[in-house]
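A.B. asks: Structure here, sequence nowhere to be found:
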């Protein structure tokens, strides 16, 4: 049975590993951006969008729920961390922690929306594609048994 699926179409990585990878890569993008620009810029936004899509491609099907919830949680938690250690990277240094997190999420809301939409779209496409393949395999099995 050849489904002609490329390795990037079907993820095989466990959810906890994908979440850990997402946290590590997001913090890496934040570190690079803050070191080079002193704040979060379009570089972070583009990395976040690509990362959201990439994580949706890597995760195995039974762990979809972890990645489906990841982009908003990841951005909020990372901005909370950045607001604790380098508040001026996401907001005015005089802002409270909560205000800095909200300001960061609002400023990078387009990246959050795009990353989340692409992630959910990719997961939905994978569910649709894999369910079609499952139905086709089931029909093939049933027809093969009744013919023989």
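C.D. replies: Cool, got the structure. None of these values were measured; they are calculated from a predicted model.
A.B. asks: Please count neighbours and contacts with C-alpha atoms only from this point.
C.D. replies: OK.
A.B. asks: which ones are touching residue 52?
C.D. replies: 22, 71, 115-116, 118-119 (CA atoms under 8 Å, 6 or more residues apart in numbering).
A.B. asks: Now with 6 Å, please.
C.D. replies: Applying CA atoms under 6 Å, 6 or more residues apart in numbering to residue 52 gives the contacts 115, 119.
A.B. asks: name the element it belongs to?
C.D. replies: For residue 52, the host element (DSSP states H and E) is helix 42-58.
A.B. asks: Buried ones in that helix, by neighbour count?
C.D. replies: Counting neighbours by 16 or more other CA atoms under 10 Å, one finds that the buried residues in helix 42-58 are 44-45, 47-58.
A.B. asks: Can you give the distance from it to the centre of its chain?
C.D. replies: In terms of CA atoms, centre = their mean, to the nearest Å, the centre of helix 42-58 is set 6 Å apart from its chain centre.
A.B. asks: helix or strand right after it?
C.D. replies: helix 64-85.
A.B. asks: Tell me the buried residues in the next helix or strand after that next one?
C.D. replies: Downstream of helix 64-85, the first helix or strand assigned by DSSP H and E is helix 97-107. Neighbour-count burial for helix 97-107, counted by 16+ other CA under 10 Å, picks out 97, 100-105.
A.B. asks: Presented hereafter is structure B, for comparison with structure A:
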């Protein structure tokens, strides 16, 4: 049985003070867990989605984004991010000078230079936003220098 990756994702992303989740859809558990830990969470999707208490929702399409949605983020992340959206997610992170983290669905490849972090139940990809065509990363940093 594959372990649930939610607690590990929350632990990793809770290092940041302000995050944006791209494409929240109906999987709100990570955003809810981050909000419960005091992280300021904004969730986006191309359609209106209900989000948990403490999570701000903004309708946005990462392929034609409103830069103000991402401007104050320390990190931009996407869960089960398909290859065709990875460059767009990295681009909004770069525009915000934010870290970019993502997971993929099953055997989908990453299309960007990344560093892999193995977490229980999944692999978290930290996009090298300094690489051409990706985005610029502030570093692994986060809240309180962790």
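C.D. replies: Ah, there it is. Predicted, not measured: the structure shown is a model, and the values here were computed from it.
A.B. asks: tm score of chain vs chain?
C.D. replies: Aligned and superposed, the two chains score 0.29 in TM-score terms (TM-score structural alignment, normalised by the length of structure 2); 68 aligned residues with a CA RMSD of 4.5 Å.
A.B. asks: The helix holding residue 52 of structure 1 relative to helix 64-85, how many degrees between them?
C.D. replies: Using axes from the mean of the first three to the mean of the last three CA atoms, to 10 degrees, the inter-axis angle of helix 42-58 of structure 1 relative to helix 64-85 is 150 degrees.
A.B. asks: circling back: quick check, nearest of the buried residues of helix 97-107 of structure 1 to residue 125 of structure 1?
C.D. replies: residue 105 (27.0 Å; CA to CA).
A.B. asks: At the geometric centre of structure 1, which residue sits there?
C.D. replies: residue 52 (2.6 Å; CA atoms, centre = their mean).
A.B. asks: on that earlier part again, with respect to residue 84 of structure 1, which of the buried residues of helix 42-58 of structure 1 is nearest?
C.D. replies: The nearest one, if we look at the buried residues of helix 42-58 of structure 1 relative to residue 84 of structure 1 and count by CA to CA, is residue 44, at 18.0 Å.
A.B. asks: State the distance from that closest one to residue 31 of structure 1.
C.D. replies: The spacing between residue 44 of structure 1 and residue 31 of structure 1, counted by CA to CA, to the nearest Å, is 9 Å.
A.B. asks: With residue 134 of structure 1 instead?
C.D. replies: 43 Å.
A.B. asks: what's the neighbour count on residue 35 of structure 2?
C.D. replies: Other residues within reach of residue 35 of structure 2, judged by other CA atoms under 10 Å, total 22.
A.B. asks: now it, what's its secondary structure?
C.D. replies: Put simply, residue 35 of structure 2 is helix when judged by DSSP: H, G, I helix; E, B strand; the rest coil.
A.B. asks: got it, and residue 41 of structure 2?
C.D. replies: strand.
A.B. asks: Number of residues surrounding it?
C.D. replies: 26.
A.B. asks: Ok, residue 84 of structure 2 next?
C.D. replies: 11.
A.B. asks: in which helix or strand would I find it?
C.D. replies: Counting by DSSP H and E, residue 84 of structure 2 is part of helix 83-95.
A.B. asks: what's the next helix or strand after that helix packed up against?
C.D. replies: Heading C-terminal from helix 83-95 of structure 2, the first helix or strand you meet, by DSSP H and E, is strand 99-102. Under the contact criterion of 3 or more CA pairs under 6 Å, 6 or more residues apart in numbering; DSSP states H and E, strand 99-102 of structure 2 touches strand 75-78, strand 122-127.
A.B. asks: related to what we said a few turns ago, so for residue 134 and residue 31 of structure 1, which residue has more residues nearby?
C.D. replies: Taking other CA under 10 Å, residue 134 of structure 1 and residue 31 do not tie; residue 31 has more neighbours (17 against 12).
A.B. asks: In terms of helix, strand or coil, where does that one fall?
C.D. replies: helix.
A.B. asks: how far away is it from residue 118 of structure 1?
C.D. replies: From residue 31 of structure 1 to residue 118 of structure 1 the distance is 24 Å (CA to CA).
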